[in-house]
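Undergrad: would you be able to build a 3D model of this:
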Amino acid sequence: MYAFVARQAIFDSQMNTVGYELLFRDSMTNRFPDVSSEQATTQLIEEQFFGAPIGRKNENNSVYVNFPHQLLVDGMAETLPKNRVVIEILETSEPDHHLLSTVKRLQTLGFRLALDDFTMSPDWDVFIPWINVIKFDVQKNSQQEIDHYIQKNRQLLQHTVLLAEKIETNEEYETFKKMGFRLFQGYFFSKPVVYKSNKLMHNRAFALKLMQEVNIESPNLNRIEDLLKRDVSLSFKIMRYAQNILYNTSGISGFRNQSLKDIVVYLGINELRRFVLVACLTSFETVRTAEIYYLSLIRAKFCELLASRSQSYQMSSEAFMVGLFSLLDVILETPLDVLMGQIAVSPDVIKALQHQDGLLYRYVLLAQLYEQRLWVEASDMAGELGLSENVVMDMMNTATRWADELPVGFGK
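TA: The predicted structure follows:
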């Protein structure tokens, strides 16, 4: 299963690429599908910010994401990384006091905001001091209308960057550059380009159970943790989600040595409910790689059982994570160094997954030897870990039974 997104570049006055607008797509066909703006934004967030890498950590270009009124008021924008994203307020949004309060809160949190397809209505005047970028549609409004508005409101706009969108000719580019516009977007520079990436799919049964669990009157955090642990997709996504929330609220770019239980407790029930809204409601397609997910779960439990003999809860938690994510590069067809850059994990987990070294890696290697039925090598590895063949075989059987508790029919 694949996720699709179109990216249209945004340029500065020297024609350097400084950002991209992300446009929702549901196929390689480069047009907006017949869905609501709310559905498009929610699915784009889930696919591009939690399920598929949006670029290496050192990528500096901003990404612009369209938000309709209700999703902004509901706080959905706050789930995204504020150092990467510019929140575009759709022109269909009602400039009411609810939206203004949201805009002020987002700006206070450190988000950058843009008014998309700006209507030049005076109803937006009170918003402009809180807005970083205003996008003028140069095809919808004439040069004279735009120039008149800018001259009339020069004091109001003094701290706002002006972006001319839908530029189609060099003449338009030069004209608006002379008018003081600093950013540009349109077919003259670049048409939207559609990208396809592998999509992390959920076990539908667990997603539904998770949705049910977080919305009951007294949610059980242990039960929520257990549901997350049994699905590689949800585990990966909630770690990325938590990383965004931590950065947005505390300015911390990542927390290390955190288990899924730690993350569940840290987020709290309100954030967990918002996570479920984004991550679970948009991805109920059929899982075509069920066997890979199943194998990931067996590895995760097996590694946890191996580590539990060390009497270290933290080591058991990290071992579970190493096993769970050991096939993530296969699922997403993306190098592990890119994937590990999207979540905050301990150096030991990175050492095992990315560098194939350390004790945690040996746990995964032992699981692989059993999967490949290399009995002699598996026996030797077990001996090096101080374990008998019978003990290790019992652990593998326990892990398999645990994974077999999945409801029949992955994603059905």
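
Undergrad: contacts and neighbour counts: CA atoms only from here.
TA: Fine.

Undergrad: would you list every one of the helices in the stretch 251-400 of the chain?
TA: With helices called from DSSP state H, counting those that start in this stretch, the stretch 251-400 of the chain shows them at 260-279, 290-308, 313-325, 328-332, 336-340, 347-353, 359-371, 375-384, 389-404.

Undergrad: nearest to Val65, of the ones you listed?
TA: Of all those, it is helix 260-279 that lies closest to Val65, at 14.9 Å by CA to CA.

Undergrad: how about residues contacting the closest one?
TA: Helix 260-279 is contacted from outside by 42-43, 45-46, 50, 76, 210-211, 214-215, 219, 221-222, 224-225, 228-229, 234-235, 237-239, 241-242, 317, using CA atoms under 8 Å, 6 or more residues apart in numbering.

Undergrad: any buried residues in it, and which?
TA: Within helix 260-279, the residues that count as buried by 16 or more other CA atoms under 10 Å are 260-261, 263-264, 267, 269, 271-273, 275-276, 278-279.

Undergrad: now, the most widely separated pair of the residues you listed?
TA: Greatest spacing in the buried residues of helix 260-279, by CA to CA: Lys261 and Val278 (19.9 Å).

Undergrad: how about the strands in this protein?
TA: 2-12, 17-25, 62-67, 85-89, 112-115, 133-137, 161-165, 183-185, 193-198 (DSSP state E).

Undergrad: so what does the last one touch, helix or strand wise?
TA: It stands for strand 193-198. The helices and strands touching strand 193-198, judged by 3 or more CA pairs under 8 Å, 6 or more residues apart in numbering; DSSP states H and E, are strand 2-12, helix 328-332.

Undergrad: quick one more, to check against the first:
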Amino acid sequence: MEVFVARQPILNVNDEVYAYELLYRNSEENRFVPIDANQATSEVLMNSFVTIGLERLSQNKPCFINFTEDLLFEKVPEYFNPQQLVVEILEHVSFSLDLIRVCRELKGKGYLIALDDVIDLDRASLYELLPYVDILKVDIRAVTKENRWKIIRLTEDFNLTLLAEKVETREEHHQCKEEGFELFQGFYYSKPLIVKGLEIPFYTGTYFQMIKELSATEEEVNIEKVTEILEQDVALTYKLLRLINSSQYRVKVPVQSIKQAVMLLGTESLKKWLYVLSVEQTAPVTSSKTQLILKTSLLRAKMCEQIAIRIRTKAKADGFFLTGFMSLIDVITQKPVGEVINLLPLDTAIKEALLGTENIYRQILDMVIGMEKADFEILESHLIVGGVGFTEIFEIYGQAIAWTDQLYQEHFTESAT
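TA: Have a look, this model is predicted:
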């Protein structure tokens, strides 16, 4: 399923791109379609940070994203890297004590906060909020000249950066510069540009299992069970790895297993991630081709794991499961394997194996692929690994098929229909 995000550049006084504002779109038609604000923001977040990726969408420059009260109170911005995200508060949001508290906490954690469409300077609690705001966005077409000068004086009192939006002419650009605006956005520079990507569908069955498992208290959450659920769905695992790579908890230690990824992220962050997914309402798996690919990923994962256990490799079996699990990610995402794998925080040896480099992970994966294709020449050339024989491989293959079929029948049949 294709997904879309619109981006519009924000320039500095040197006419260089400082950041991009990311906007909700549901097609290649460049206009906003009315939608629930929580869902719009959630889709922008997931499509930008996970599906498309900031390296492509914004060249890793900061991104302005609108946040609703609900998402702010759920602390959703805190999941993402403060170096990549500018939290934009819309004009209709109530400047309540709770909102001010949230902004104070975000500011303390290094997030930049932008206040959109500042027009009414007499608005209740505005001055209590401003100490925690970094950027004031001013619609130069909506603000009177008198209020504009009041806003400019206000920025000096609170050390704020002024952003002029809806700049449409060269004259307006120069006038805003002379008035002290430091950032600029509008059709004069660029209209919003649509960027599209391919969404990876996931099984609603595994999603609801995750919700159920994480609904327990933090002390009662069973990490083994959460890992087991994720090991059933390559799409959710891929999203998890992408989120880890783009979050403020970006890992310094490469991921060697799904369990390690879960533990690095933590149950509270997992709950936050699932909340965003629930609001986003991503479409479940429906394509028979996609179902087949995901099922094959499961089969490969189980076979790689069981062969590793059988031959007693020095590396943990979890890493072999992850290698098999991610071995078709290029087919699922419809992107070159190098492009996809390099975006994931995987262990170097696992990455190299997925990219085709010969190592123990690759040898076992090739053995599995040889069995899958009934290519006995390839299979035989790899049987020397650990001294495993044809009989054992066929036994493992049969067990892996039985495991995959049972898993598929128990959890996926209903959600895929």
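
Undergrad: care to give me the TM-score?
TA: The TM-score (TM-score structural alignment, normalised by the length of structure 1) is 0.91; 406 aligned residues with a CA RMSD of 2.3 Å.

Undergrad: on that earlier part again, export the helices of the stretch 251-400 of structure 1 as JSON lines, with columns for distance to His97 of structure 1.
TA: Below are those laid out as JSON lines (distance: least, CA to CA, whole Å):
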{"stretch": "helix 260-279", "distance to His97 of structure 1": "23"}
{"stretch": "helix 290-308", "distance to His97 of structure 1": "46"}
{"stretch": "helix 313-325", "distance to His97 of structure 1": "44"}
{"stretch": "helix 328-332", "distance to His97 of structure 1": "42"}
{"stretch": "helix 336-340", "distance to His97 of structure 1": "40"}
{"stretch": "helix 347-353", "distance to His97 of structure 1": "46"}
{"stretch": "helix 359-371", "distance to His97 of structure 1": "53"}
{"stretch": "helix 375-384", "distance to His97 of structure 1": "64"}
{"stretch": "helix 389-404", "distance to His97 of structure 1": "50"}
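
Undergrad: nearest to Ser93 of structure 1, of the ones you listed?
TA: Nearest to Ser93 of structure 1, of all the helices of the stretch 251-400 of structure 1, is helix 260-279, at 20.5 Å by CA to CA.

Undergrad: the closest one vs structure 2 - mean distance after superposition?
TA: Helix 260-279 of structure 1, aligned to structure 2 and superposed, deviates on average by 2.5 Å (mean CA distance after the TM-score superposition for structure 1).

Undergrad: how much does that helix deviate in direction from helix 313-325?
TA: Interaxial angle, helix 260-279 of structure 1 versus helix 313-325 (axes from the mean of the first three to the mean of the last three CA atoms, to 10 degrees): 40 degrees.

Undergrad: ok so, going back, winner for burial among the helices and strands packed on strand 193-198 of structure 1?
TA: Highest mean neighbour count among those (mean count of other CA atoms under 10 Å): strand 2-12, with a mean of 21.

Undergrad: and it, what does it pack against?
TA: Other helices and strands packing on strand 2-12 of structure 1, by 3+ CA pairs under 8 Å, 6+ apart, are strand 17-25, strand 183-185, strand 193-198.

Undergrad: neighbours around the residue lying closest to Glu43 of structure 2 once chain neighbours are set aside, how many?
TA: Leaving aside its chain neighbours, Glu43 of structure 2 sits nearest to Glu280 (5.1 Å; criterion: CA to CA, 6 or more residues apart in numbering). Glu280 of structure 2 has 19 neighbouring residues, counting by other CA atoms under 10 Å.

Undergrad: ok, Glu280 of structure 2 touching Asn47?
TA: No: applying CA atoms under 8 Å, one finds Glu280 of structure 2 not in contact with Asn47, separated by 9.6 Å.

Undergrad: relative to Phe67 of structure 2, how far out is the most centrally placed residue in structure 2?
TA: The centroid of structure 2 falls nearest to Val50 when counting by CA atoms, centre = their mean (2.8 Å). Counting by CA to CA, to the nearest Å, the gap from Val50 of structure 2 to Phe67 of structure 2 is 18 Å.

Undergrad: cool, and Ala19 of structure 2?
TA: For Ala19 of structure 2, the distance to Phe67 of structure 2 equals 17 Å [CA to CA].

Undergrad: again with Tyr361 of structure 2
TA: 43 Å.

Undergrad: give me the more crowded residue out of these two.
TA: Tyr361 (28 against 22).

Undergrad: neighbours of the residue nearest to that one when sequence neighbours are not counted, how many?
TA: Closest residue to Tyr361 of structure 2 apart from its sequence neighbours, by CA to CA, 6+ apart: Ala353 at 5.7 Å. Ala353 of structure 2 has 21 neighbouring residues, counting by other CA under 10 Å.

Undergrad: same deal with the one 4 residues further on?
TA: In terms of burial, Thr357 of structure 2 registers 14 neighbours under the definition other CA under 10 Å.

Undergrad: where's it relative to Gly387 of structure 2, distance?
TA: In terms of CA to CA, Thr357 of structure 2 sits 21 Å off from Gly387 of structure 2.

Undergrad: the counterpart of Tyr241 of structure 1 in structure 2: neighbour count?
TA: Using TM-score structural alignment as the criterion, the counterpart of Tyr241 of structure 1 in structure 2 is Leu243. Leu243 of structure 2 has 25 neighbours, counted by other CA under 10 Å.

Undergrad: Leu243 of structure 2 touches Ser48, doesn't it?
TA: No: counting by CA under 8 Å, Leu243 of structure 2 stays clear of Ser48, with 10.6 Å between them.

Undergrad: dump the helices and strands packed on strand 193-198 of structure 1 into TSV; add distance to Leu406 of structure 1 as well.
TA: As requested, these are exported to TSV (distance: least, CA to CA, whole Å):
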stretch	distance to Leu406 of structure 1
strand 2-12	24
helix 328-332	19
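
Undergrad: how about the contacts made by the match of Tyr241 of structure 1?
TA: For Leu243 of structure 2, the contacting residues are 49-50, by CA under 8 Å, 6+ apart.

Undergrad: distance check, it against Thr51 of structure 2.
TA: 10 Å.

Undergrad: Leu294 of structure 2 now?
TA: Counting by CA to CA, the gap from Leu294 of structure 2 to Thr51 of structure 2 is 17 Å.
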